[in-house]
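Asker: Sharing a model prediction with you, sequence too.
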Amino acid sequence: MNFSFQIANRYIRSKKGAKFLSLISVITIAGISLGIAVLIMAISILSGFDKTVSENIIKFNAHINISGFSSKNLPNYDSNYKIIENALRGKYSSISPYISQKVLITKTDFTDGILLTGIDSGYAEQSLKKILVEGNLNLNSNEFNVIIGKKLAVNLKVMVGDFINVISMRNDEIPSLSNFPTIEQFKITGIYESGMAEYDDIYAYVNFETAKSIFEIKNEVSGFNINVKNISEIDSLKDKLQSILPYPYYTRGYREINKHIFTWLELQQKPIPIVLGLIIIVAIFNIVGALLMLIIQKTEAIGVLKSMGANRKQIIQIFVFQGLFLAGVGIILGNFLAFILSWIQNTYKIISLPSQIYYLSSVPIFIDVKVYILISLLGIILAFLASLIPSFIASRIQPIKAIKFN
């Protein structure tokens, strides 16, 4: 066994027995493992938020939305549908027109305002089917069926099979003596849960032809929902569509539509460099402090080693090996702790969140192997650099003074 490594191994262990680590070593390892675990958890939680929220938004929304400026309906949608189709040149997976209008829904003594949207069967299969938790997608054109969000269902105290009243304005205008609102009764055939309370509370879906009928709309639509085959092409395709479609067509990607959510996510990531810096400083002080205390304890032994012929390089290696050992054990334990805590949270949802504020009902943690590897490598590099300072101090100790130290 290498001389420096053998001495370092003996210094790490307690005086009472070779089977146990010294108290200083245990405290140092505990500090490093906690720091590594906290850092991995912080990055994993932020990654989990970004990934989960993005997936929920994409799952619920189309990649590209085309609507009218100031919520105006779009005329001649048949001809413009062909323009959109030709512009995308097979790069889309679906193009679905929709009709959307604000309505009031009532059930016994509860009334609420929602956005009632008429969709075709293709969009229902592609988007709503993924998040449907109760009932089915039975939105036939000859039946007044509706699919609502889970939060709205809780507020209304309804379930699949119940009926609700929908009050809508003709031509999307304020009701008057000459413009009475229409009142229709809809049967709830499905309940969806997107994972984001702000969507589940205000969006309800009916058949496209049913929406045209109750809103008295003929050759117009509120917009188009487009899903593309390659998400990386969303921005370029969106810009292309905007350049060829006439006023009042307005094209946006899913990130623009939900800009407030993604801005909030970016804001959460800003403190990470500060947290990272503080944890690194604490870890460095842990290693430096532990090695300096060991040097004080082993000053006489260092003097004996040097008097027996140990050179400066070997003394430096002894304490660098010790620093790397402490860091290595701490990093392994920190990785294990972070993984166990992440698995427990993802499995049992112990930490819950108010979904109306955080868009999610529990803290999501994304377990990314790359994050674990990068943080572990960073920890090893910092441990090596931190070990050099006390190692050089130990190597400069003079044998005679060291032997007389105690």
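Answerer: Alright, I've got the coordinates. Bear in mind the structure is a predicted one, so any value in this text is a computation, not a measurement. Numbers count the residues shown, from 1 in each chain.
Asker: Only C-alpha atoms from now on, for both contacts and neighbour counts.
Answerer: Noted.
Asker: Identify the residue spatially nearest to the spatially most central residue of the chain, adjacent ones excluded.
Answerer: The centre of the chain sits closest to Phe49, judged by Cα atoms, centre = their mean, with a distance of 2.0 Å. Leaving aside its sequence neighbours, Phe49 sits nearest to Pro364 (Cα to Cα, 6 or more residues apart in numbering; 5.9 Å).
Asker: quick one, what contacts Gly35?
Answerer: Gly35 is in contact with 279-280, 282-283, 334, counting by Cα atoms under 8 Å, 6 or more residues apart in numbering.
Asker: looking at this, it is in a strand?
Answerer: No. Gly35 is assigned helix when assessed by DSSP: H, G, I helix; E, B strand; the rest coil, not a strand.
Asker: where's the helix or strand hosting the residue nearest to the centre of the chain relative to the chain centroid, distance-wise?
Answerer: Using DSSP states H and E, Phe49 sits within helix 23-60. Here helix 23-60 is found 12 Å from its chain centre; the criterion is Cα atoms, centre = their mean, to the nearest Å.
Asker: Could you list the buried residues of it?
Answerer: Neighbour-count burial for helix 23-60, counted by 16 or more other Cα atoms under 10 Å, picks out 24-50, 52-54, 56-60.
Asker: swap in stretch 306-313?
Answerer: Residues of stretch 306-313 classed as buried: 306, 310, 312 (neighbour count, 16+ other Cα under 10 Å).
Asker: Could you save those residues as JSON lines and add columns showing secondary structure and distance to Val103?
Answerer: Formatted as JSON lines, those follow (DSSP: H, G, I helix; E, B strand; the rest coil; distance: Cα to Cα, whole Å):
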{"residue": "Lys306", "secondary structure": "helix", "distance to Val103": "87"}
{"residue": "Ala310", "secondary structure": "coil", "distance to Val103": "86"}
{"residue": "Arg312", "secondary structure": "helix", "distance to Val103": "82"}
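Asker: thinking Leu152 is in contact with Ile202, fair?
Answerer: Yes. Applying Cα atoms under 8 Å as the test, Leu152 and Ile202 come out as touching, 7.1 Å apart.
Asker: Which one's more surrounded, these two?
Answerer: Neighbours were counted for Leu152 and for Ile202 using other Cα atoms under 10 Å; Leu152 has more, 22 against 17.
Asker: Identify the residues contacting the more buried one.
Answerer: 200-202.
Asker: if you set the cut-off to 10 Å instead, what comes out?
Answerer: Residues in contact with Leu152 (Cα atoms under 10 Å, 6 or more residues apart in numbering) are 112, 114, 158, 191-192, 197-204.
Asker: just the buried members of those?
Answerer: 114, 158, 191-192, 197-204.
Asker: got TSV for the residues you listed, with distance to Ile344 and secondary structure too?
Answerer: Formatted as TSV, those follow (distance: Cα to Cα, whole Å; DSSP: H, G, I helix; E, B strand; the rest coil):
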residue	distance to Ile344	secondary structure
Ile114	37	strand
Val158	33	coil
Ile191	29	strand
Tyr192	26	strand
Ala197	24	helix
Glu198	27	helix
Tyr199	28	helix
Asp200	27	helix
Asp201	29	coil
Ile202	33	coil
Tyr203	33	strand
Ala204	34	strand
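Asker: okay, pairing it with this:
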Amino acid sequence: MNFALYVARRIYSGKEAGKQVSKPAIRIAMLGIAIGLAVMIVSVAVVIGFKNEIRSKVVGFGSHIQISNFDSSLSYETRPVVTNDSIMKVISSLQGVKHVQRFSTKPGMIKTNNAFQGMVLKGVGQEFDPTFFRKHLLEGEIPSFSDSSSSNEVLISKSLANKLRLKLGDKILTYFIQSEVRARKLTVKGIYQTNFSEYDNLFLLTDIHTVNRLNHWDPVQSTGLEIQVKNYDELNKVAQEIYGHVDKQVDKYGGVYYVQTIEELNPSVFAWLGLLDMNVWVILILMIGVAGFTMISGLLIIILERTNMIGILKALGAKNFGIREIFLYFSVFLIGKGMLWGNIVGLLFCFIQSKFQIFKLNPETYYIDHVPVEFNIWLFLLLNIGTFIVSVLMLLGPSYLISRIHPAKSIQFE
């Protein structure tokens, strides 16, 4: 058996491991490791959960990739492109593409007896994927969207419904300004809530036939296509493939196809999410530093307390490296125990928060009403491995103190 490991185990498991001087130092060192690892696990889980939650809402309203008219202005008063079955089949056949759907937009205004509100009427076809809105649906149901007839039914957000004092089944008058003011009476078929106010306060969802008629567009035209990808990590790769097929191509009406990813369409949102990564790195560095320095302090105290033992081992012929191994093994046991408790606390917090959502957020500021957490097994393992390696490496320097202890003096040390 490895002599250093054997002695370290005896010190760790024996009654002598609890001496009056080293006992508090050992507990503080383990507590530092446990708290540091727990904070890192929670921080990473919260940031991943928050980024994925916000990203899913942005993608839910605009999909991963959009094809629109290059000549469209930055407003929602857009110019159309041809989005017939042939181009949809071409895009759908590309590797990495999950779903393709048409959409058209028309800015307008809602007016009730007591208030009015600017909005964008967004029309979608029968191929529309309602998964996102069904997840956030509070009342009613998703209307049946058609590209050949008008349902005159809309899906609105709860925030708009509250502002305009609307409820399920109410009739609302919408106005659209072109060469003349056009009005449409629509029925509230469903109410949803995503807490993403930038979109909740803006969009009404209806069928594409209604919006195309308001825009005076042919049935084969629309504002563009929304494309979902199978794997978000391959977003740019799929976008490049789509670029090669349609970008800058001209349709029969003179419209120029223009491809943009969701990150290009919403640069401010994704830049904000990118800043969260820097916050996580700061937390990780601080926590590993705190945990490492508490372990250094504990190791130095233990070495000083074991000076007499070190002197005896040296007098018996033990080398400095062998004695250093004993204390490094002993430190590994302490780090392991601290990490065990850190994992328990961190994972328990994540589990409780994911199930009961105890900690709340202001949805007007954070676009979500609770602290989201998402567990990633690979990042969890990486955190544990990284914490262990860094903590052990930080102890290599202080362990050199053993080489400066002289047997003759240390045997007499009390």
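Answerer: Ah, there it is. Keep in mind that this is a model prediction, so the values were computed, not measured.
Asker: After alignment, which residue of the second structure pairs with the residue nearest to the centre of the first structure?
Answerer: The alignment partner of Phe49 of the first structure in the second structure, by TM-score structural alignment, is Phe50.
Asker: Its match reaches Leu276, doesn't it?
Answerer: Yes. Using Cα atoms under 10 Å, Phe50 of the second structure is in contact with Leu276, at 9.3 Å.
Asker: Overlap of the contact sets of the two?
Answerer: Val44.
Asker: okay, now Leu381 of the second structure: neighbour count?
Answerer: Neighbours of Leu381 of the second structure (other Cα under 10 Å): 11.
Asker: That one maps to what in the first structure?
Answerer: Counting by TM-score structural alignment, Leu381 of the second structure lines up with Ile373 in the first structure.
Asker: what sits against Glu364 of the second structure?
Answerer: With contact taken as Cα under 10 Å, 6+ apart, Glu364 of the second structure is in contact with 195-198.
Asker: for Asn61 of the first structure, what are its contacts?
Answerer: Taking Cα under 10 Å, 6+ apart, we find Asn61 of the first structure in contact with 55, 127-128, 199, 225-227, 253-254, 257-258.
Asker: Now do the strands in the second structure.
Answerer: Applying DSSP state E to the second structure gives strands spanning 65-69, 81-82, 97-111, 116-124, 137-140, 153-157, 171-177, 181-192, 203-207, 221-222, 224-229, 257-261.
Asker: Those: which one's closest to Ile310 of the second structure?
Answerer: strand 224-229 (62.9 Å; Cα to Cα).
Asker: name the helices or strands packed onto the closest one?
Answerer: Under the contact definition 3 or more Cα pairs under 10 Å, 6 or more residues apart in numbering; DSSP states H and E, strand 224-229 of the second structure sits against helix 22-62, strand 65-69, strand 81-82, helix 85-92, strand 97-111, helix 235-246, strand 257-261.
Asker: what about the second one, distance to the chain center?
Answerer: On the basis of Cα atoms, centre = their mean, strand 65-69 of the second structure is displaced by 25 Å from the centre of the chain it belongs to.
Asker: So the nearest residue to Tyr12 of the second structure once chain neighbours are set aside versus Met339 of the second structure, what's the distance?
Answerer: Nearest residue to Tyr12 of the second structure, sequence neighbours excluded (Cα to Cα, 6+ apart): Phe330, at 6.4 Å. Computed as Cα to Cα, to the nearest Å, the Phe330 of the second structure to Met339 of the second structure distance reads 14 Å.
Asker: repeat for Tyr12 of the second structure
Answerer: 16 Å.
Asker: ok, now Ile303 of the second structure?
Answerer: Distance, Ile303 of the second structure to Met339 of the second structure, using Cα to Cα: 22 Å.
Asker: ditto for Lys237 of the second structure
Answerer: According to Cα to Cα, Lys237 of the second structure stands 39 Å off from Met339 of the second structure.
Asker: Mind checking which of these two has more residues around it?
Answerer: Relative neighbour count places Met339 above the other of Lys237 of the second structure and Met339, with 24 against 13, counting by other Cα under 10 Å.
Asker: Now do the same for that one: its match in the first structure.
Answerer: In the first structure, Met339 of the second structure lands on Ile331 (TM-score structural alignment).
Asker: Skipping adjacent residues, who's closest to its match in space?
Answerer: Spatial nearest neighbour of Ile331 of the first structure, excluding adjacent residues (Cα to Cα, 6+ apart): Ser33 at 5.4 Å.
Asker: Translate the one you found into the numbering of the second structure.
Answerer: Using TM-score structural alignment, the partner of Ser33 of the first structure in the second structure is Ala34.
Asker: wait, which of the contacts of Glu364 of the second structure is closest to Ser68 of the second structure?
Answerer: Glu198 (21.0 Å).
Asker: residues contacting that closest one?
Answerer: Applying Cα under 10 Å, 6+ apart, we find Glu198 of the second structure in contact with 58, 364, 367.
Asker: Of the residues you listed, which ones are shared with the first structure?
Answerer: Contacts conserved in the first structure for the contacts of Glu198 of the second structure, using both residues aligned by TM-score structural alignment, their matches' Cα atoms under 10 Å: 364, 367.
Asker: export the contacts of Glu198 of the second structure to CSV and tack on distance to Trp272 of the second structure?
Answerer: Supplementary listing: the contacts of Glu198 of the second structure in CSV, determined by distance: Cα to Cα, whole Å:
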residue, distance to Trp272 of the second structure
Val58, 13
Glu364, 16
Tyr367, 13
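Asker: Identify, from the contacts of Glu198 of the second structure, the entry nearest to Leu334 of the second structure.
Answerer: Distances from Leu334 of the second structure to the contacts of Glu198 of the second structure, taken by Cα to Cα, are shortest for Tyr367, at 41.7 Å.
Asker: Looking at the first structure, name the residue matched to that closest one.
Answerer: Using TM-score structural alignment, Tyr367 of the second structure sits opposite Tyr359 in the first structure.
Asker: Could you find the closest non-adjacent residue to its match?
Answerer: Per Cα to Cα, 6+ apart, closest to Tyr359 of the first structure is Met196, 4.7 Å.
Asker: Compute the inter-axis angle for the helix holding Phe49 of the first structure and strand 223-228.
Answerer: 130 degrees (axes from the mean of the first three to the mean of the last three Cα atoms, to 10 degrees).
Asker: quick one: helix 23-60 of the first structure to the second structure mean distance?
Answerer: Superposed on the second structure, helix 23-60 of the first structure shows a mean distance to its aligned partners of 1.7 Å (mean Cα distance after the TM-score superposition for the first structure).
Asker: and that helix with strand 64-68, angle?
Answerer: Going by the same axes, to 10 degrees, helix 23-60 of the first structure makes 50 degrees with strand 64-68.
Asker: And for the equivalent of Lys167 of the second structure over in the first structure, the neighbour number?
Answerer: Matched across to the first structure, Lys167 of the second structure falls on Met159, judged by TM-score structural alignment. If you count neighbours by other Cα under 10 Å, Met159 of the first structure ends up with 18.
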